[in-house]
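> got a predicted structure plus its sequence, pasted below:
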Amino acid sequence: MEAADGRYAAEAVVWSPAALLPGPGITWAAVDDDTAHVTIRHGDLSQAVDVRVDKEGKPVAASFQRWSNANPDKVHRLQPFGAVMSDFREVAGYRLPFHVEAGNMFGTDDYFPFFIANVTAIRFPKTGGTGP
């Protein structure tokens, strides 16, 4: 469950940061001039993610400790995981990354991105209301 919780938090930062607006279960704190720390709580689960933004406020990197056995020892443990987002484009009023790389051991010499996405199109479903 811990691995899925971490993945949910990271994917929210990358693909739908508006889902992490302050509210029940979501708290933010400044780390430094370009990094914020968001904690997501749901029941007994809690996941913290550091989000680095560029000078325009775009989230360009997310990092956290993820429960995984993707290490030389093949032992489940908390270890660095992260993503880098780039090639931001505006789609229906949202600025979204069209290039994302993510992987284990983020921020270390052993970092290896196993997820690399080059988005070719983003379409929002018709809501029938006032949405995108």
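Sure, I can see it.
> when you work out contacts or count neighbours from here on, use the C-alpha atoms and nothing else.
OK.
> now for the helix or strand where Ala83 lies, which elements pack on it?
Secondary structure assignment for Ala83, by DSSP states H and E: strand 77-91. Helices and strands touching strand 77-91, by 3 or more Cα pairs under 8 Å, 6 or more residues apart in numbering; DSSP states H and E, are helix 2-15, strand 59-68, strand 94-104.
> here comes the other one, which I'd like you to weigh against the first:
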Amino acid sequence: MLAKILFLVGSLVAIALIALLIIQAKNNAEIAQIWQTLEPRTPSIEAFSPDLVADQPEPVQRYFLHAIAPGTLLANAVYLTMKGSIRLAPNQDWMPLQAEELLSTVGFVWQAKAGQGMLQMQGADYYTAGTGRMRFSLWGLLPVVNAQSPDLIRSAIGRSVGELFWLPSVLLPQRGVSWQAIDDNTIQASLALDNEPITVTFVIDNQGRLLKSSFLRWGDQTEDQHYANIPFGGKYQAEQTFGGYTIPTQMGAGWWIDSDRYFEFFRVTIEQAAFL
């Protein structure tokens, strides 16, 4: 009798494991397909020239002349690999993080592993073509987060635009971005992604290096967890040049930037950047 019970339990565990593996394979295929849609179909043939920003205020020119070397092909996407740490709440410990991301003119896919050992989570966060999702699983099998909603999609649009400092070619005025200089070291880029208007503020130094960025992002980091536009942004400690692009490579980011409520939850170092 005991043998039959153990056999039944073992069979149920095996069936559950197979089901989880099938679900994970389906999820991986979905992410791979989205990744493919974000990759540029044809390589860019247009190159950066200072003439492209000659009519902009001097601080805006300074930023672009620092970020893009003359003659560099104007990329439509960037592939990033990163490592660092992440936490889910201010009172929680930091977890080690490894991730790769494809960021393009129309969205992003971020695939990550966070935590370690028995508490490692794997999954992805993405936005493209008006849809987005966040899905993470323990050990890549047991679902922990599977979120998709209009609020999450709107927040993901903000993330997509807010990370374009890693892809400065798509911030050029010729791409429909409106720039203004607030002062000698503060500039603002106004643009829209899928009809969601966003204004990003950049703080730069006298050489044009990006020190900080911020914008209003849709999120639920409020006292009663209702969604609202919340100041969000990052601070950048180091930069590196990849293929003619000079971008921040060491950063921390979080909600309620520039306030006493600042919750930094994301710290990474960019290891590689390939512009497409």
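Right, received. Where do you want to start? Model, not experiment: these values are computed from the prediction.
> TM-score of the superposition?
TM-score of the superposed chains, computed with TM-score structural alignment, normalised by the length of the first structure, equals 0.84; 124 aligned residues with a Cα RMSD of 1.7 Å.
> follow-up on the earlier one: which residues in the second structure does the strand holding Ala83 of the first structure align to?
Strand 77-91 of the first structure corresponds to residues 228-242 in the second structure, going by TM-score structural alignment.
> give me the mean distance between the matching stretch and the first structure.
Once superposed with the first structure, the aligned residues differ from stretch 228-242 of the second structure by a mean of 1.2 Å; criterion: mean Cα distance after the TM-score superposition for the first structure.
> so Ser160 of the second structure makes contact with Glu101?
No: contact criterion Cα atoms under 8 Å: Ser160 of the second structure and Glu101 do not qualify, at 11.1 Å.
> what touches both of these two?
Phe108 (Cα atoms under 8 Å, 6 or more residues apart in numbering).
> sec struct for Asp73 of the first structure, please.
coil (DSSP: H, G, I helix; E, B strand; the rest coil).
> just want to check the distance between it and Ala121 of the first structure.
39 Å (Cα to Cα, to the nearest Å).
> also Pro113 of the first structure?
From Pro113 of the first structure to Ala121 of the first structure the distance is 22 Å (Cα to Cα).
> same question, Pro80 of the first structure
30 Å.
> repeat that for Phe98 of the first structure.
8 Å.
> likewise for Gly43 of the first structure?
For Gly43 of the first structure, the distance to Ala121 of the first structure - Cα to Cα - is 35 Å.
> just give the closest residue to Trp67 of the first structure, not the sequence neighbours.
Of all residues not flanking Trp67 of the first structure in the chain, Leu78 sits nearest, at 4.4 Å (Cα to Cα, 6 or more residues apart in numbering).
> so that neighbour sits against Arg66, correct?
Yes: applying Cα under 8 Å as the test, Leu78 of the first structure and Arg66 come out as touching, 5.1 Å apart.
> mutual contacts of those two, please.
By Cα under 8 Å, 6+ apart, no residue touches both Leu78 of the first structure and Arg66.
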